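this one's structure only:
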């Protein structure tokens, strides 16, 4: 029991105002108390002087914790967690007073000195690394201001006018490299096909897509850490979707027909259609017929979830990058749409997943299950419990929706606007689609025969769907390009896209929309398999380059042809008088035109 001057410590002002020594008359544990208004707080032992002990152990420290003096008598075991048992029975503890001979001072002095020294070492190391990194970055020419304050002016200008800034860099430093300031970093941009080849050949250990996506797109927060970290996901998506679109083409076509009937009914009179919003609904529904099947693909809440999640992901990372890096964790936490999206997705998918898991357990590999992407992923897990976790599966389905909706909706919106702007292209494309479908039906083989349509879609994407920069990579260690340029570790590098796509050296008369540009190239001897929309090339970068080229591009292009064929065979389209598609660029991001409307009516036969 703890007592002061031989009397019990009571709940009184006298006890609270006590400033003398505390005598501990108990075999057990001890504490030092300090007055703080109506409470006494245990802050640690300064110096323990044994009164009746010859023990050489004269100094101890106990953990800091509050002790509320509201009991008549305070026992050590009642209020203080035991840490060190003392063998003596009477000790005197001095009130806490940090002096030069106090225990806290004696103990903390070397710790504080060590911390100061360590902080200094860390600071100096960080400064040296920063200087070394900046020396390498300073060797790369800058478009805009390079000074600390003026660079922020250039960064704001990049948000408004990225196309012209990247074009200036492309013109000033052809087949080379330059950098532009962003609000939260320096962005290195490569402008030559030889350096694009360096990116294509680089390994993940040299130039990492995943690390660049985490750093610039914040995928570990907005998408979940396991989505892009799965090394097998890209190959699985490419194999599964490419194979299944052939087998399930009739179902995808059936969903497209129903979606158009609901979103853009065939009327004898012209109607204005808010193109992007309708396209989003149609693409989401058609994609999810393959992803999760009926009836969920038609569920309004499910469609809204995936469309809004896609929009929120895009806007969230753009807004996050407007802030300095040290604030970004707070901004990401505030903006993160993933918790709400996952909660809604759980409501729809968790019962389906649990039901399929039970059937897989009961029937083993003999269970076929619904023929959709969700089942394919579950079977591909091959019993791996981590990969079969509902949260893991839901994350992959949401990720697939985000990629499919974003890529395909944007490309199809650009295609509709370009077609409505050039009515002379409708009939040749319509004739080709009718011939192919008459021969092959609504199949992937029929889509493969539509070479003029492939050329048109490719040209539409080249002219209208090219962002200023694309293809994120980050060197894990310093990376040296073939021309000797050193890219410091941790720097995001991207590739000029729009400037390359509009370069006359790559595309003669590049500013002209030529719907047969790649079609004519494929008719040349030995070129029939080249110059396709799904084929990444150093001068055509819409789907990326190398082994990290978009794995779902075969599915996306097939779906685009299904969608455009349906429009050609069932509708007449045009732009309203005075309407003209507008580019919607914010920084490095190109967004589909959400304002321009296309007019539809039932096809005139």
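Nice, thanks for sending it over. Worth saying up front: this structure is predicted, and the values here are computed from it rather than measured.

every contact and neighbour count from this point should use C-alpha atoms.
Noted.

and the residue lying closest to residue 306 once chain neighbours are set aside, how many residues sit next to it?
In this structure, residue 306 finds its nearest non-sequential neighbour in residue 401, 6.4 Å apart by C-alpha to C-alpha, 6 or more residues apart in numbering. By the criterion of other C-alpha atoms under 10 Å, residue 401 has 22 neighbours.

and the gap between residue 401 and residue 375?
Applying C-alpha to C-alpha, to the nearest Å, the value for residue 401 to residue 375 is 16 Å.

what's the answer for residue 115, then?
For residue 115, the distance to residue 375 - C-alpha to C-alpha - is 54 Å.

take a look at this one as well, against the first:
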């Protein structure tokens, strides 16, 4: 304390302190401090902290002297343009597009992000991952899966999963999985739903995650574990654990994440489940591969996802091969579980709630299902091809369920768009996805506006400029054929065997949102009543 007192009395510092005391603002701040409540001081402190925290990125972007996109004005202190998006997202985005073009900067909770539309948005979708990275933007900076997996496991996920899924879950091979999927969904229905009376589902998201897990485990990992409830439970719960933590990561600076991780993450238990059940399966398959190779024979193992993953060898930039361990491969299955369960359960939820909200669409779909697959007949691939209304309904449901601002990609180095505007390294890029899907009618979001005929029999898994649910270009979701088939098969089975309604009997809004910005599925409790 004597040392600090001595320094404060030195001539330069003493003069600086005296100068600050003479400023009128100093007395006002001191006055505010004396009168302010504890909550007011906390709010001001947080605002000051966030401002200083984001100041470094702003200064760095200015120093680079890039041809930055136009910055949208009228941002509010601390909140930026967040409040405008929350109050009127469609009008705000339309106004920005009209006044600032295809690319511009806005502030979300005090953080500058770049928004792209039209050609710039298409470029964002199609850009190489070395330029604009979805893995860095979503997987690491939003979901923070890198907290749960090693660096080698993250490399495995980013390099192997898309390659393996594209090889295994093609449009030609996915129909061959129909019997396995059918057994899984029937098993899930019998376990999760009463067969002799109504079942009230209070938490639809959790229910649908479990239901989809029953469908997916046999097809993705192998029929050996299709009935293992521990594996199915991990498939379902891992998704919920990850999504449940996102809100904490969004509002806290990254350097604080390590302090809250022990209180949030419960996902390592899923690693142990995969080690218990999946590791031995991979080891057994690799041993059979080795023996077949030594005997000079072709192996007779099924070409499912797990098999292709067991055979995968990663070649680095220098051409050196990397063979991953059974433990790393088993952990990687959780990455696939998250993608499969989250995508399918969320979109299946949208479809179910649309049918409840629009009884006319439900009646029309039931007529088609009963005509193509009468009685208790199991659905086939040909049956699905002969249900155009089912295809149009699912496609339109998915078109309706995109975010106002979506596809959070991270800029890996200073990036220049086709029109000359440059975005600095580290910036997050968003796209006006709903506006691209619906154009000038993107603001029409009433339940009555939903019209399946707008899809005009275009296949659900086929991308288009007005259908960006699964992405665009070579970065299309590789599992889209599998997800669409599971959604369609689920709707056919559930509608044939159960009456589905909200517990309240009220018409739900199929697509909910968080802060009117990010869409999410409806959580209105459901009741499933078996049909006689």
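That came in fine, so what should we check first? All values reported here derive from a predicted model rather than from experimental measurement.

just the TM-score for the two chains, thanks.
Remark: TM-score between the superposed chains equals 0.76 [TM-score structural alignment, normalised by the length of structure 2]; 460 aligned residues with a C-alpha RMSD of 3.4 Å.

thinking again about what came up before, which one in structure 2 is aligned with the residue nearest to residue 306 of structure 1?
Using TM-score structural alignment as the criterion, the counterpart of residue 401 of structure 1 in structure 2 is residue 337.

contacting residues around the most centrally placed residue in structure 1?
With distances taken as C-alpha atoms, centre = their mean, structure 1 has residue 219 as the residue nearest its mean C-alpha position (2.3 Å). Residue 219 of structure 1 sits next to 213, 225, 228 when contact means C-alpha atoms under 8 Å, 6 or more residues apart in numbering.

so what's the first one closest to, chain neighbours aside?
So the one you mean is residue 213 of structure 1. residue 219 (6.0 Å).

mind giving me the packing neighbours of the strand or helix carrying residue 519 of structure 2?
According to DSSP states H and E, residue 519 of structure 2 maps onto strand 518-521. Applying 3 or more C-alpha pairs under 8 Å, 6 or more residues apart in numbering; DSSP states H and E, one finds that strand 518-521 of structure 2 contacts helix 326-357, strand 511-514.

before we move on, the earlier item: out of the contacts of residue 219 of structure 1, who's nearest residue 487 of structure 1?
residue 213 (17.2 Å; C-alpha to C-alpha).

run a quick neighbour tally on the closest one.
18.

distance check, it against residue 223 of structure 1.
10 Å.

before we move on, what about residue 544 of structure 1?
Counting by C-alpha to C-alpha, the gap from residue 544 of structure 1 to residue 223 of structure 1 is 20 Å.

how about residue 462 of structure 1?
Taken as C-alpha to C-alpha, the span from residue 462 of structure 1 to residue 223 of structure 1 is 28 Å.

also residue 424 of structure 1?
43 Å.

of those two, who's got more company?
residue 223 (21 against 10).

my read: the more buried one touches residue 397, true?
No - contact between residue 223 of structure 1 and residue 397 fails when scored by C-alpha atoms under 8 Å: they sit 10.9 Å apart.

by contact count, what packs against the lengthiest helix in structure 1?
Of all the segments of type helix in structure 1, defined by DSSP state H, the longest one is helix 103-138. On a contact count with 3+ C-alpha pairs under 8 Å, 6+ apart, helix 103-138 of structure 1 meets strand 486-487.
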